[in-house]
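A.B. asks: Fold the following for me, if possible:
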Amino acid sequence: MIESWRWYGGFDRISLAEIAQTGATSIVTALHEIPYGQVWPQQTIADTRKQIAAAGFDWTVVESLPVHEAIKRGDGDLGELFANYRQSMAHLAAEGIRVICYNFMPLLDWTRTDLASPVARGGTCLRFSIPKMAAFDVYMVRRPGAEDDYTGDDLAAAKRWYDAASPADLEQLTGAIMAGLPGAYARYDADGLREALDSFAGLDRAALRQNHKRFLEEVIPTAEELGLKLAVHPDDPPRNLLGLPRIVSDADDIDWILSAVDSPANGLTLCAGSLGANPKNDVPAIAERFAGKIHFAHLRNVSKDPDGSFEEAAHLTGDTDMPALVAVLLREERRRRDEGRDDAEIVFRPDHGHELLDDAARAAHPGYPLIGRLRGLAELRGVIAGLRLGMI
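C.D. replies: A predicted model of the protein is given here:
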C-alpha cells in the first residue's frame, strides 16, 4: 500500500518539508483555488506537480476535481461544464496523474457540528451531533418541513441546546458546518444557506441518481481513453442533510453507481469513516464486495452514538475493525499483483486525525492536523506491517 498525505497547497498550514518527516511518499491534493466548473490549466497542474516532486513526493491522486452544483441539480444546458471537466481530466492525465477522487454530495461537502470536541485523554476531534444539526436546521436555517426529518427526542434535545446557546455558540456551529467546504469556496451564513437550498428545491433521490448517472456517462468514456480512474467518495455523513438527498451512503448505493456505467474507470474511494458512520454498514464487508473497484482509500475511524451522532475516533479504536479492513485491501493488492497489473498498490491516506499536543496552535485545516494524522499513519503502518508478516 502506498502511504499518502492530503495537502491543501497554498491554503495549508503544514509544509511539504514537514510532511516529508511523516514518512509518507505521496501527496494527494487539488487546485483548490480554481472555482468549480472552470478548466484546470495544464501549466498550473504541471507547476504543482513539480513543486511536489521537488519536495520528494509523487502526486498520485487528485482530491478532488469538483463536480459543479449545476450538474448535481441537472440544470439546463450542461455541455460546457461537462466539456470543462473532460478537459481538466485530459490535462491531469498529460501530467501523469491517474486517479481522480470526487463526490456527489449536493451543496455541502463533509459536515460536522463541532471542530474541537474534547477527547477523553486529551486533544480534540471532529464531531457530528444530531441535536445540534437539528437545531441549526430547524431554528437557524428555518427550513420548511425540517421538523419532519428528526425524531421527537432529536427535536427536544435540539430545542434544549438552542435555548441555552449563546450568540457565540450559534456562530461557532455555523462555522463548523461550513468548514468542510474546501479551499476558497464561498461559505454561507444561515440565511444564505437557506437561499442556496432553494436552488435544489424538488431534487429528490431519484433525480440526483439520474444526474449522477448522466455525469458518469459524460466523463467515464474520456477516463477510459486517457487511462484515468474516477473514484467516488461516500457521503459524509451518510444521511440526508438539510433536506438534500445523499446517494452514496451504503453498499446498495455503491452498487448502483458502479453498475450505472460498468467500466474499470468507474470506481470507489473507500472511506472507512464516512461508511462507518452509518450503523447498517459493515465496512470490511463493503470493501470485500467492491475490492476490485477500490482506486483509493481513506482510513479513519468513528464512534457512533445511539441517536446517530458520531465522532472521529483514533484510527484503531473506533467502531470499524481496522485490521480486518486493511487485510481486505492487502488481499486485493495481492490479487492484482497475481494478475500482473502495474497498478496493484492501493494509495491510502490517514484521514481526520485528532488534534494532539500543539496541533491546535497551528490552526491547520479542520480535521487535518499534523501530529494527529502522524499518529494515525504510524498506527496504520504498524497494522500493515503485522498483516504482511503472514497474518492475512
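A.B. asks: Going by C-alpha atoms from here, please, whenever you check contacts or count neighbours.
C.D. replies: OK.
A.B. asks: Tyr368 against Gly353, yeah?
C.D. replies: Yes: with contacts counted by C-alpha atoms under 8 Å, Tyr368 reaches Gly353, the gap being 6.2 Å.
A.B. asks: Which parts of the stretch 1-150 of the chain are helices?
C.D. replies: Assigned by DSSP state H, counting those that start in this stretch, the helices in the stretch 1-150 of the chain fall at 16-20, 42-54, 69-73, 79-94, 130-135.
A.B. asks: contact partners of the helix ranked longest in the chain?
C.D. replies: Counting by DSSP state H, the longest helix found in the chain is helix 205-226. If you take C-alpha atoms under 8 Å, 6 or more residues apart in numbering as the criterion, helix 205-226 is touched by 71-74, 82, 85-86, 89-90, 93, 104, 229-230, 245-247, 257, 260-261, 263, 265-266.
A.B. asks: What residues sit buried inside that helix?
C.D. replies: Residues 208-216, 218-223, 226 are the ones in helix 205-226 that count as buried (16 or more other C-alpha atoms under 10 Å).
A.B. asks: how far does the very next helix or strand once past it sit from the chain's center?
C.D. replies: Per DSSP states H and E, the first helix or strand lying C-terminal to helix 205-226 is strand 229-232. Strand 229-232 has its C-alpha centroid displaced from the chain centroid by 12 Å (C-alpha atoms, centre = their mean, to the nearest Å).
A.B. asks: repeat for stretch 370-390
C.D. replies: Relative to its parent chain, stretch 370-390 has a centroid offset of 20 Å by C-alpha atoms, centre = their mean.
A.B. asks: in that stretch, what's buried?
C.D. replies: Applying a neighbour-count criterion of 16+ other C-alpha under 10 Å, one finds 370-377, 379-380, 383-384 buried in stretch 370-390.
A.B. asks: again, but for stretch 190-203
C.D. replies: Neighbour counts over stretch 190-203 (16+ other C-alpha under 10 Å) mark 190, 193-194, 197, 200, 203 as buried.
A.B. asks: Now do the contacts for the residue nearest the centre of the chain.
C.D. replies: Per C-alpha atoms, centre = their mean, the C-alpha nearest to the average position across the chain is that of His233, at 5.6 Å. His233 is in contact with 101-104, 248, 268-271, counting by C-alpha under 8 Å, 6+ apart.
A.B. asks: Include distance to His295 when you put the residues you listed into a markdown table, please.
C.D. replies: As requested, the contacts of His233 are exported to a markdown table (distance: C-alpha to C-alpha, whole Å):
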| residue | distance to His295 |
| --- | --- |
| Cys101 | 9 |
| Tyr102 | 12 |
| Asn103 | 14 |
| Phe104 | 17 |
| Val248 | 16 |
| Leu268 | 6 |
| Thr269 | 6 |
| Leu270 | 8 |
| Cys271 | 11 |
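A.B. asks: To compare with the earlier structure, here is another sequence to fold:
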Amino acid sequence: MKMIFRWYGKNNDSVLLNHINQIPGTDGVAWALHDKQPGEVWNQPEIQETVEGIRSYGLHAEVVESVNIHEDIKLGLPSRVEYIEKYVQTIRNLASAGVKVICYNFMPVFDWIRTDLHKELEDGSTALFYENNKIQHITPEALIKKITKNPEFTMPGWEPERLDQIQTLIDQYKNITEEDLWEHLRYFLEKVIPVCEECDIRMAIHPDDPPWSVFGLPRIISSRKDLQRLVGLVDSEYNGLTLCSGALGAHPENNIPAMIHEFKDRIHFAHVRNVRRYDNGDFIETSHRAADGSVDIVKVIQAYHEIGYEGYIRPDHGRHLWGENCRPGYGLYDRALGIMYMLGIWDTLEKGGYKQ
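C.D. replies: Predicted coordinates:
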C-alpha cells in the first residue's frame, strides 16, 4: 500500500510539508486547490505550481482530494452540461501533472457533518462528535446560526461565504429523490469516465458521512448495496471507491473488512479511521487503535494485506492532541500516530506474525 497524508496547502494548513516528509513510510500527500469553488476549472499553471512545491519535499502529488462536484450536476439541471465540461477539463489538466486518483463525493449541499468539533475524550484530547438526537431536532437554520456565531465551528460546505446559500440549496432538493440522485450520478459518470480512461486517472467516490440521510437530503453512498450499485453504473475500473472505514463504520451494519474483499478491484483510495458508536446513534472519532473504537482497524489492515492492496491509503480524521492548534480533525500528531499504527500492523503481517 502507498501511504499518504492529507494536506490543505501552505495557506490553509498548520501542518507543513517538511513535517509530513518526516513521518516514516509516508511518500505523498492528498492535496487540492482549496481556493477553487465547485464548477471552476483548475488551470495547468496553478496545478503545476502546487505539484512542484509538493515534489520539492520528496513527496508525490498523485492523489487529489477533492475536485468538488457543482450542485447543478447533483440536481440534474440543464447547466450541468457546462459544469461537466469544466470538470472534464480539470481532469485533463490534472492528468498532465501526473495525478492518478481523484477523490470526490456526491453528497448534496454538505460534506461531512458533526455537531461538535472539539468534544473532550476521557484522556483530555478532543475529537469530532456527532450527536444524533441534536441533528434530529435542529433545523439547518439553527445550526447555521450556531456556526455563524462560532468561527471555530467549521465544516466542509459550511464555510461562512456559503451560509446565505445553504437554505436555498436545501430547498432545491425538496423534490429530488434518491433515485433522482442516482440518475444524476450515472449521467455524470457516463460523461467523465471515458475521459478518465483516456487520461489514466481514476475516480474514487467517498461514502456519505454520516451514512444516512441528514436534514431530509438524499444520500446514496452509505452501504454495501450502494457500493455495488455505484460500481455497476459505469462498468470500468476507472469508476471506483474511496473506501472510508470511519464514514461507513458509523453504521453498525457495515462490515468494512468484507467490503474490502468484495470491492478490492475498485478501491483506488483508502481512508482509515476509527469511530466509537453509541446505541443512540451518536459516534465520536477516536485514535486509530482498534481497542479505542467500534471499528477493528487491525482487521481492516489485515483485509487490505490479504487482497494485496497496492493503492493509496491515508490516516483519516485524528484527535487534537497536546494543545495542537489545527484544522478540526486534521492535526499532525494523531494522524502521524495513526500511520505508525497502520504500518506496524502491515509490517507484522508481512512477517507472518499476526494470528487471528
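A.B. asks: re the thing from before, run the angle between the longest helix of structure 1 and helix 79-94 for me.
C.D. replies: With axes from the mean of the first three to the mean of the last three C-alpha atoms, to 10 degrees defining the directions, helix 205-226 of structure 1 sits at 40 degrees from helix 79-94.
A.B. asks: which residue numbers in structure 2 go with helix 205-226 of structure 1?
C.D. replies: Using TM-score structural alignment, helix 205-226 of structure 1 corresponds to residues 178-199 of structure 2.
A.B. asks: After superposing, tell me the mean distance of that stretch to structure 1.
C.D. replies: Taken against structure 1, stretch 178-199 of structure 2 registers an average deviation of 0.5 Å after superposition, with mean C-alpha distance after the TM-score superposition for structure 1.
A.B. asks: re earlier: filter the contacts of helix 205-226 of structure 1 down to the buried ones.
C.D. replies: Neighbour counting by 16+ other C-alpha under 10 Å classes 71-74, 82, 85-86, 89-90, 93, 104, 229-230, 245-247, 257, 260-261, 265-266 among those as buried.
A.B. asks: Trp212 of structure 2 pairs with which position in structure 1?
C.D. replies: Checking TM-score structural alignment: Trp212 of structure 2 goes with Arg239.
A.B. asks: Setting aside sequence neighbours, what's the nearest residue to its match?
C.D. replies: With sequence-adjacent residues excluded and distances taken as C-alpha to C-alpha, 6 or more residues apart in numbering, Arg239 of structure 1 is closest to Arg246, at 6.2 Å.
A.B. asks: how would you label that neighbour: helix, strand or coil?
C.D. replies: Here Arg246 of structure 1 is recorded as coil under DSSP: H, G, I helix; E, B strand; the rest coil.
A.B. asks: Ile113 of structure 2 maps to what in structure 1?
C.D. replies: Residue correspondence to structure 1 (TM-score structural alignment): Ile113 of structure 2 is matched to Thr111.
A.B. asks: I'd assumed Asp235 was in contact with its match.
C.D. replies: No: assessed by C-alpha under 8 Å, Thr111 of structure 1 is found out of contact with Asp235, at 9.5 Å.
A.B. asks: When these two are compared, which one has more neighbours?
C.D. replies: Set Thr111 of structure 1 next to Asp235 and count neighbours by other C-alpha atoms under 10 Å: Asp235 wins out with 26 against 21.
A.B. asks: How is the more buried one assigned, secondary-structure-wise?
C.D. replies: What three-state DSSP gives for Asp235 of structure 1 is coil.
A.B. asks: Check the gap between it and Ser309 of structure 1 for me.
C.D. replies: Applying C-alpha to C-alpha, to the nearest Å, one obtains 15 Å for the distance of Asp235 of structure 1 from Ser309 of structure 1.
A.B. asks: Am I right that Val302 of structure 1 sits in a strand?
C.D. replies: Yes: assessed with three-state DSSP, Val302 of structure 1 lies in a strand.
A.B. asks: contacting residues around the equivalent of it over in structure 2?
C.D. replies: Structural alignment places Val302 of structure 1 opposite Val275 in structure 2 (criterion: TM-score structural alignment). By C-alpha under 8 Å, 6+ apart, the contact list for Val275 of structure 2 reads 246, 249-250, 283-286, 293-295.
A.B. asks: Skipping its backbone neighbours, what lies nearest Val275 of structure 2 in space?
C.D. replies: Of all residues not flanking Val275 of structure 2 in the chain, Glu285 sits nearest, at 4.3 Å (C-alpha to C-alpha, 6+ apart).
A.B. asks: Please tell me I have it right and that neighbour contacts Ala127.
C.D. replies: Yes: look at Glu285 of structure 2 against Ala127 with C-alpha under 8 Å: they come within range, at 5.8 Å.
A.B. asks: between these two, who's got more neighbours?
C.D. replies: Set Glu285 of structure 2 next to Ala127 and count neighbours by other C-alpha under 10 Å: Glu285 wins out with 27 against 22.
A.B. asks: which SS state does the aligned residue in structure 1 for that one fall under?
C.D. replies: The alignment partner of Glu285 of structure 2 in structure 1, by TM-score structural alignment, is Glu312. Three-state call for Glu312 of structure 1 (three-state DSSP): strand.
A.B. asks: Surely Glu312 of structure 1 and Leu126 touch.
C.D. replies: Yes: in this structure, Glu312 of structure 1 is within contact of Leu126 by C-alpha under 8 Å, at 5.6 Å.
A.B. asks: joint contacts of these two?
C.D. replies: Common neighbours of Glu312 of structure 1 and Leu126 (C-alpha under 8 Å, 6+ apart) are 352, 354.
A.B. asks: circling back: hey, what's in contact with both of Glu285 and Ala127 of structure 2?
C.D. replies: 318-319.
A.B. asks: rewinding a little: pick out whichever of Tyr368 and Gly353 of structure 1 has more residues nearby.
C.D. replies: A side-by-side neighbour count of Tyr368 of structure 1 and Gly353, using other C-alpha under 10 Å, places Gly353 first with 27 against 24.
A.B. asks: Contacts only, for the more buried one.
C.D. replies: Contact analysis of Gly353 of structure 1 by C-alpha under 8 Å, 6+ apart lists 125, 300, 312, 314-315, 367-369, 371-373, 375-376.
A.B. asks: Please say which position in structure 2 it maps to.
C.D. replies: Gly353 of structure 1 maps onto Gly318 in structure 2, with residues paired by TM-score structural alignment.
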